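> Whatever this is, show me its structure:
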Amino acid sequence: MLIKNISAIALVGALSGLGFAGEQPPAWITVDDEAYQLVKEGMPSLFTGYETEQGLIDRLANISQGKVHIVAIHPKKVTALSLYLHMKQKRCGGFIQHETAEAAISGVANAFNPPASIAAINYQISEDDMVRKLIGQTKESSIRETIQQLSRYHDRYYKSKTGVEAANWIKDYWQKLAGDKTGVSVKTVDHNDWQQPSVVMTWQGSETPDEIVVIGGHLDSINGRNISLKAPGADDNASGIATITEVIRVLVESNFKPKKTIKFMGYAAEEVGLRGSSEIARQHKNQGAKVVGVLQLDMTNYNGSQDDFNLVSDYTNDRQNKFIAELSKKYLPQLKVGYTRCGYGCSDHASWHNNGFPASMPFEAKFNQSNRSIHTERDTLDQMGGNANHALKFSKLATAFVVEMAKHAGNGNPQPPKPDPNPNPDDGKYKQLSTGKGTCLGILSDSGKTGIRASSGDCTGATSQLWSIDSKGLVHPKHAPNKCLIMRNWKKGVNTAELGECKAEQLNQRWQLDGGRINNLAYPNFYLTHFGRYYGDWTGVWKKYKSDYQKWSWKK
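From the prediction side, this is the model:
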């Protein structure tokens, strides 16, 4: 996206000292004509270093009619190219990186001449009861929490440590949501040329598992001025990942059973040439996978236009776009659907489209009215009103898409989750919270400092041992009802649970009783743990392990 008052000095520095042709294989780039001309006029050195065979150029020109160019550049120049185009264009990317020249030409051929097999897909709206019940269960608060969690990372850049950590958090959280659901698995997909993995949840279809429905979005972020600067990426694209995550939550908590296989995907390295999705889409093509529909969610929470959804009309499948518009008309008639263009290689839908699969991308606004804060330090939830109201619309539309494309194999209507046999106390009611060892969570005040301790003896029922969890997951002690239980960041070597000022927006204050354990929403793989007398009889957080000291229940 366009960033004003930025010079190209930093980019020149980024290019200095690079090697010449012959040191390593080139990076093959396909780029649209607008971006190509911008680089040729403003930073021609980006396109030097390798000679591209004239025959390849001619073959590509015959396919794309001059709308797309093929360029072989030094691999170390890809980051500089990405930064330059983010600075100069009012949209993402504009280029796609390929492993070989043949892959580049094949991708462009499919982009301009999609396979005829796509026309055989039957778009039928038939899951009325299921869709209406499920979209009614979507929640703004759940989407907002995920956006907040992901935007807390310094960045999610595909080569950064925090970029890897963010991807692993998504994997762990999706796994937690999946629980022990039959036929559901979650894994990371490693890429050879960078550290950040992609994340894929697969939900096996019960009747036609070879037919695959994909819903995805990129999980990385970038600062278009300098990759070392903060890049919270709340809209681009924590909002898309959060929207997908809400679809997962709603489907898993129902009795939905897909006939076709569903794959939920978080792609790595989108901001530098759609690299993660390109690899994954190409793998599906090489395996002969029958992908019957792809929905891309990239930026869903900035309401910049009168239209609620803006379907991208270029490098997408027209029939599937019309199907999505019909879904909105039927299930969300109060919302308005418009159309926009985003150009070549602007998001991961292009990877699937270029590999011959039907893809669509509903966008948050017209592209000339989209969020100007992306790719900067300002891409935060506060810049979008502090809520996820706009993204909630997309979660409803995406839920309708997944259910209508995958179809429900079960009988009857979705049922609510089974009640917890050991539910949390109602708001304002306090009970003792005991471990499997018969000790109770309590409070110890020491020299004016309040810390959390589990009592070492029998549960006494004292005020210091009475707790309540409210509807937001905040744990309040009766001894100090205005305080909340806080998990300190284990990555900094502090794995304690303490009392502090209640801030519901902070996930490290949100807890839930899950299968007899109490886990923290900020770090869902960490659980409240009483460490026993040997370790000083204190309570903190630790990874899941088999011990009665990690089992909790409300005493009646």
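> Going by C-alpha atoms from here, please, whenever you check contacts or count neighbours.
Fine.
> three-state assignment of the most centrally placed residue in the chain?
In the chain, the residue lying closest to the centroid (Cα atoms, centre = their mean) is Ile241, at 2.3 Å. Judged by DSSP: H, G, I helix; E, B strand; the rest coil, the three-state class of Ile241 is helix.
> wait, isn't it in contact with His218?
Yes - Ile241 is in contact with His218 according to Cα atoms under 8 Å; the separation is 7.2 Å.
> before we go on, could you also do this sequence so I can check it against the first one:
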Amino acid sequence: MKKILLLFVFTLTTGVFLAQEQPFYATMDANDAVELQKELPEDIQIIATKRNQSAVFISEKAAHAMHQNVVTHGPGYVFKASEEKALRAIEPKKPKTERRVLNFTIDQDDAVAEALDLVNAQNIEDQILELQGYGTRYHTRASAEQSVLDLKDKWEAMAQAAGRNDVSVRIVNHVNTPMPSAVMTIEGAESPDEYVIIGGHIDSTAPGANNDVAPGADDDASGISTITEVVRVLFETDFVPNRTVEFMAFAAEEIGLVGSAEIAEEYSNNNINVLAYVQFDMTNYPGSANDVYITTDSYNSNDLNAYLIELMEYYNNVSSEHEITYGTTACNYGCSDHFSWADNGYEAAFPFEANFSESNPNIHTAGDTYDVTGDAFKAAKFAKLGLEFIIETAKTNNLSVSELSNDNLDFIVANNTLTYSLKNSSDVLEQMAVIDVSGKQVLRATDLGKQGTVSLDRLSQGFYVAVFTTETNKKLTKKFIVN
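This is a model prediction of the structure:
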């Protein structure tokens, strides 16, 4: 297949973008590239392969073949504007942060408790139906741009109604799609140069002529609606973060993560200190037994995955009225916008609605409508996880903590031994469970008392979460590494 020098046509006076009507450059999993080439040899050229990634020159036909693989999720490839950018993307990258996620703590019990009680599934349902009502949010359609502008207006109205002068909402225009993205920023009161971000994509797709009917209720109106409920609750509780918090609604995820890739690259080029990024893409289809599935692909952050598990073990355990059950899954290469942040060296995670083999079979079709799920109860659980993540990572100064906080537990790991000591409490520790980043319990100890040691000889190298339970059923969690 000959390379076509003119990949995309821009009409400068009108800004019209003819998306992927010509072959284009991209990156994808090397094995997927080989298999796709076997199936469609005239429609994909593998330019180079490094670190299990391939830079490719691919046709629209081959892109749709990847996109329709529901188990892979998302496009399965990442759009690149040139051969040079595709080749550069498969080179190793240095991390942008120095494992700051491991320093995240859990001590905002009162603030989190107040926020969780305010989550309203009806608000999420209303927002999903509103986004579904555009008919299609395919990135070249006028309705896609309008959905972003309307979301910006809604977010601004929410901030204004809450009397917030520390909040701004901006539109981000893109080079490789006519559809813009929307970004809400809550400026940090003490450390404004440190960022924590939750994002999702607002575009939808149903490849072929059906892109005129692409409701995208689950993929990804559910994620954007969940994020909007997180914002609403934060405003209702007058949450003022110490770190800067951002919420993002990305354009053109469905054609190769275009919007998020441009924004993440801009942040990286400007050395923006993003401590953690979490993606909400599909939050409402109850396809599997558990509520949340943490994705464990190689580019995801083990540190951040461990922290999300720590949050759920602490705030959403089986004895909590806000219980969230969780498991793990894998979504493969470039499956959603968190890949853009990981690809630029940031810590990124992607909690998903189901095991990918059991995820919503209606996505990328005209049948991705809200009535498939029937309620927003599941998405409300993602909103609770999002609130926990934001409140605990961004922090605030004017909050009290529970009677028994993590600060009451001295905890040291050295020489394959865990040493613990419970301070300032009449309670005692009844048991401890150690959980790995796949969510599996790998060690359990009982009758711990107030202090003691536990051997870690059975554990391999990696990241873990220790969950201590007291006799009065309080939870204390600690992250640690076995070297």
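> anything in contact with each of Ile241 and His218 of the first structure?
Common neighbours of Ile241 of the first structure and His218 are listed as Gly266 (criterion: Cα atoms under 8 Å, 6 or more residues apart in numbering).
> Apart from its neighbours in sequence, what residue is nearest Leu429 of the second structure?
Thr470 (4.2 Å; Cα to Cα, 6 or more residues apart in numbering).
> for the alignment partner in the second structure of Glu364 of the first structure, what are its contacts?
For Glu364 of the first structure, the aligned residue in the second structure is Glu353 (criterion: TM-score structural alignment). Neighbouring residues of Glu353 of the second structure by Cα under 8 Å, 6+ apart: 282-288, 291-293, 359.
> Quick check: the farthest pair among those?
Met282 and Ser288 (13.2 Å; Cα to Cα).
> Those two: which is more packed in?
Met282 (27 against 17; other Cα atoms under 10 Å).
> SS state for that one?
Following three-state DSSP, Met282 of the second structure is assigned to coil.
> go on, Glu498 of the first structure?
Under three-state DSSP, Glu498 of the first structure falls in the strand class.
> just the helices in the stretch 351-483 of the second structure please.
Taking DSSP state H, counting those that start in this stretch to define them, one finds helices in the stretch 351-483 of the second structure at 377-394.
> so how many other residues sit close to the counterpart of Thr340 of the first structure in the second structure?
Under the alignment by TM-score structural alignment, Thr340 of the first structure pairs with Thr329 in the second structure. Using other Cα under 10 Å, the number of residues around Thr329 of the second structure comes to 18.
> Not counting sequence-adjacent ones, nearest residue to Thr329 of the second structure?
Nearest non-adjacent residue to Thr329 of the second structure, counting by Cα to Cα, 6+ apart: Thr295, 4.9 Å away.
> What of Phe526 of the first structure?
The shortest distance from Phe526 of the first structure to any non-neighbouring residue, by Cα to Cα, 6+ apart, is to Lys543 (4.6 Å).
> measure that neighbour to Ile248 of the first structure for me?
Lys543 of the first structure sits 24 Å away from Ile248 of the first structure, going by Cα to Cα, to the nearest Å.
> the more surrounded of the two?
Neighbour count, other Cα under 10 Å: between Lys543 of the first structure and Ile248, Ile248 has more, with 18 against 13.
> after the helix or strand in which the more buried one is found comes which helix or strand?
Take DSSP states H and E as the rule and Ile248 of the first structure turns out to sit in helix 239-253. Downstream of helix 239-253 of the first structure, the first helix or strand assigned by DSSP H and E is strand 260-267.
> starting at the chain centroid, how far to that next one?
How far strand 260-267 of the first structure lies from its chain's middle: 12 Å, per Cα atoms, centre = their mean, to the nearest Å.
> quick one: it aligns where in the second structure?
With TM-score structural alignment as the criterion, strand 260-267 of the first structure aligns to 243-250.
> Return the mean post-superposition distance for that stretch against the first structure.
With the two structures superposed, stretch 243-250 of the second structure lies on average 0.4 Å from its match in the first structure, counting by mean Cα distance after the TM-score superposition for the first structure.
> so what's Arg444 of the second structure up against?
By Cα under 8 Å, 6+ apart, the residues touching Arg444 of the second structure are 431-434.
> mind checking what it lines up with in the first structure?
For Arg444 of the second structure, no residue is aligned by TM-score structural alignment.
> what's the spacing between Arg444 of the second structure and Thr369 of the second structure?
Taken as Cα to Cα, the span from Arg444 of the second structure to Thr369 of the second structure is 43 Å.
> same for the one helix or strand Glu102 of the first structure maps to, what does it pack against?
Using DSSP H and E, Glu102 of the first structure sits in helix 101-112. Judged by 3 or more Cα pairs under 8 Å, 6 or more residues apart in numbering; DSSP states H and E, the packing partners of helix 101-112 of the first structure are strand 27-32, helix 54-64, helix 349-354.
> so after it, what's the next helix or strand?
Later in the chain than helix 101-112 of the first structure, the nearest helix or strand by DSSP H and E is helix 128-135.
> Give the aligned range of that following helix in the second structure.
Taking TM-score structural alignment, helix 128-135 of the first structure hits residues 109-116 over in the second structure.
> now the matching stretch: how far from the chain's centre is it?
The chain centre lies 22 Å from the centre of stretch 109-116 of the second structure; the measure is Cα atoms, centre = their mean.
> Then stretch 197-207 of the first structure?
Per Cα atoms, centre = their mean, the centroid offset for stretch 197-207 of the first structure relative to its chain is 15 Å.
> quick one: contacts for the equivalent of Glu156 of the second structure over in the first structure?
When the first structure is aligned by TM-score structural alignment, Glu156 of the second structure is paired with Gln175. Each residue near Gln175 of the first structure by Cα under 8 Å, 6+ apart is listed here: 185-186.
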